[in-house]
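Trainee: Please work out how this folds:
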Amino acid sequence: MEYCCKEFKVGKCEGEKVVDGETMPLVLQPPQSNKSDLESLILALKSNKDWFEQMIIKNSAVLLRGYDVNNAQDFNQIVETFGWEDIRYVGPAPRTHIYKRVWTANEGPLSQFIYYHHEMVLMKEFPKKVILFCEIPPPEGGETPFVPSFKVTEKMLEEFPEEVKEMEEKRLKYTFTAPGANDTSSMRGRGWEDTFGTSDQKEAERRAKAQGMEIEWLPDGGVRTILGPRGLTRVFEGRKGRRMWFNTVVGMHGKQISSAMMADGTEIPEHVVKRCEEIIEEESIQFKWQKGDVLFFDNYALLHGRRPSLPPRKVLVATCK
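Mentor: As a prediction, the model looks like this:
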């Protein structure tokens, strides 16, 4: 698949990498300086929807840079151009609805590192695409690094073939505790009512079950969720048969409010988790934000996170099937 498309010019950005012959992210810019307005961008996207989606799958990340995208309304217009179906976020991250399909990204303290993950990786239904918009770039830090997931699988198989085989065969089980009310002091502080979109416990139980999780109500008003069994890796159609590291073992193993183990209760060795964390960091692409950037992730192919940041930083998000 060629990059050729007269409505866009291929550019470069700091931190990009060539992985298995593919540039991540693929940077697309206005073809001429007088084509940077939102209307020109929308027309270009409408005329090249299929090509653009193929670029997302081919390169795993596509960055629109140099366009006049100024606010949530502009961003929403870009998202809606493609006709992709919306998918409601379910998870621990505190978020606020901004406009139509647009939400804030994780509102946890900017001082905290948000660990690499596939969005909603533990849910039965998860987004195919995650789209991010930078309204206010941070003065320092605050990158949204991402990782080609198949590279993690490759290295883990090289270094821990037996451990990977055991986890793959036994599958995984996770637990997570959500508070009774939102806790904005934590990047995982979303209360159960916001998580499940209801204040009714029975309805919350029904929605949890639909997503493949069991829940236990705690005396303090919080809820403990049990998710499993879940797989370790996934292969998705159209992505060269690549085996994605489609789990959140590192992000949840041995944490204060979460755990990750094999589904039969076998513990995952600490040194395996630690080395996996190192591999993910080694394979990461340290993308830096500029004002007006719109970044499309193939959520099937990439893990992503957030570096600690100085304020202000405002990044908005939309998730699509």
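Trainee: use CA for all of it now, contacts and neighbours both
Mentor: Fine.
Trainee: got the contact list for the spatially most central residue of the chain?
Mentor: Closest to where the C-alpha atoms of the chain average out (C-alpha atoms, centre = their mean) is residue 119, at 3.8 Å. Residue 119 makes contact with 126-127, 130, 299, 303, according to C-alpha atoms under 8 Å, 6 or more residues apart in numbering.
Trainee: From those, pick the one nearest residue 293.
Mentor: Within the contacts of residue 119, the smallest distance to residue 293 is 13.7 Å, found for residue 130 (C-alpha to C-alpha).
Trainee: Now that residue 244 has come up, it's in contact with residue 155, right?
Mentor: No: the pair residue 244 and residue 155 fails to qualify as a contact (C-alpha atoms under 8 Å) at a distance of 11.6 Å.
Trainee: ok, residue 196 to residue 92 distance?
Mentor: 10 Å (C-alpha to C-alpha, to the nearest Å).
Trainee: Then residue 42 would be within a helix, right?
Mentor: Yes: counting by DSSP: H, G, I helix; E, B strand; the rest coil, residue 42 falls inside a helix.
Trainee: quick one more, to check against the first:
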Amino acid sequence: MTRTSGTGPSDRFTRTRRSVAVSSQALVRTAPLLDGTRAVSCTPAVPGLDAREWLSTSGDTLARLRDEHGAVLLRGFAPLDAAGLAELVTGLDGGLRDYDNRSTPRRRVDGNVFTSTEYPADQTIPQHNEMSYADSWPATLFLTCLVPAATGGETPVADSARVHARLPQATRERFERHGVMYVRNFGHGMDLSWQEVFQTQDRAEVDAYCARHGIEAQWLGGERLRTRHVVQATLKARATGERVWFNQAHLFHVSSLPAHVESELRADFAEDELPRNALYGDGTPLDPEDLAHVRAAYAAEEIALPWQAGDVMIVDNEQFSHGRNPYSGDRRVLVAMA
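Mentor: Okay, the predicted model is just below:
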């Protein structure tokens, strides 16, 4: 299983790199992101240190920090634009991944660097591991803040092993026994279109993609397409071997929407025609108590710090989930996937 998610750079963030002789880890201070958490922050002792310079001269330090701690915040380094973020990703992981089998609206900024999910500012994006609704996902996420929100807009993260451990054994066993079935209905004019999700206008290409990934695809006339995909609920994290919670059942389930929206959708659509929904892998409905346990576990494990301009967050996508808090004002965060 593979475990791997425009316009030109803004003049405001285009800078000449400072050449700094980096000979040891002493140039970067590392500390817990918050007391009692594994995640860490890294702050340069040399003003204006470029994270790409540090990466290129400090061996496997950054990769080791990511693997050991799961989430690493780089704060106080020289700001990176989209091209600079792509260079950092390539330097650490060898290349960027495109955003295929899409679930949320994003815009391509430069190559495979995208805007973060473009949902209305007053909405919360629940905790989730990127593309954990699929059979292939990015190993690492890289996010950089160009413009922090006036208020709110944090990208909280949560330790996926601790989320798994918090869940009742019966809830874990039900999900692990059956997996999760994700059902999506395209062509109602709601949510993303199948053309956006699969990045093609060709139905044959959609069918071929679905066949390669074990997705059941059913064309229902006109632009209507229904897909069903059964994948993992948990997994052993590549870097640690720990069992982690790794799915988006709580996010895809119709109950994740505001109550009045869920009510309207249920009035307009039969259960199997909802724009998106999640079931146990055997096709039976999810137990509301299980969903409540999952949401409570995420809430208990969330770590949220306000963004500062120039911050870069590196997230092992299996070890940590992420989300987004509501915000006011302008907010510009870019994301790249390795």
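Trainee: Which of residue 196 and residue 92 of the first structure has more residues huddled nearby?
Mentor: residue 92 (22 against 19; other C-alpha atoms under 10 Å).
Trainee: Now check the second structure for the residue matching the residue nearest to the centre of the first structure.
Mentor: Alignment note (TM-score structural alignment): residue 119 of the first structure maps to residue 130 of the second structure.
Trainee: which bit of the first structure covers stretch 148-162 of the second structure?
Mentor: Counting by TM-score structural alignment, stretch 148-162 of the second structure corresponds to 137-151 in the first structure.
Trainee: still on that earlier bit, between residue 244 and residue 155 of the first structure, who's got more neighbours?
Mentor: When residue 244 of the first structure and residue 155 are compared for neighbours, residue 244 comes out ahead with 24 against 15, by other C-alpha under 10 Å.
Trainee: Among the contacts of residue 119 of the first structure, name the ones in helices.
Mentor: Using DSSP state H, no member of the contacts of residue 119 of the first structure falls in helices.
Trainee: From residue 239 of the first structure, how far out is residue 54 of the first structure?
Mentor: For residue 54 of the first structure, the distance to residue 239 of the first structure - C-alpha to C-alpha - is 11 Å.
Trainee: same check, this time on residue 245 of the first structure
Mentor: 13 Å.
Trainee: So these two - more neighbours on which side?
Mentor: residue 245 (27 against 16).
Trainee: What is the neighbour count of the spatially closest residue to the more buried one that is not a sequence neighbour?
Mentor: Excluding the flanking residues, the one nearest residue 245 of the first structure by C-alpha to C-alpha, 6 or more residues apart in numbering is residue 233, at 4.8 Å. By other C-alpha under 10 Å, the residues close to residue 233 of the first structure number 18.
Trainee: Residue 233 of the first structure is in contact with residue 249, isn't it?
Mentor: No: in this structure, residue 233 of the first structure is not within contact of residue 249 by C-alpha under 8 Å, at 11.2 Å.
Trainee: Tell me the one among the contacts of residue 119 of the first structure nearest to residue 279 of the first structure.
Mentor: residue 303 (12.4 Å).
Trainee: what residue of the second structure takes the place of that closest one?
Mentor: Per TM-score structural alignment, residue 303 of the first structure is aligned with residue 321.
Trainee: do the same with residue 168 of the first structure
Mentor: Residue 168 of the first structure maps onto residue 176 in the second structure when the alignment is built from TM-score structural alignment.
Trainee: surely its match meets residue 235?
Mentor: No: applying C-alpha under 8 Å, one finds residue 176 of the second structure not in contact with residue 235, separated by 9.0 Å.
Trainee: does the counterpart of residue 65 of the second structure in the first structure sit in a helix, a strand or a coil?
Mentor: Counting by TM-score structural alignment, residue 65 of the second structure corresponds to residue 55 in the first structure. For residue 55 of the first structure, the assignment made with three-state DSSP gives helix.
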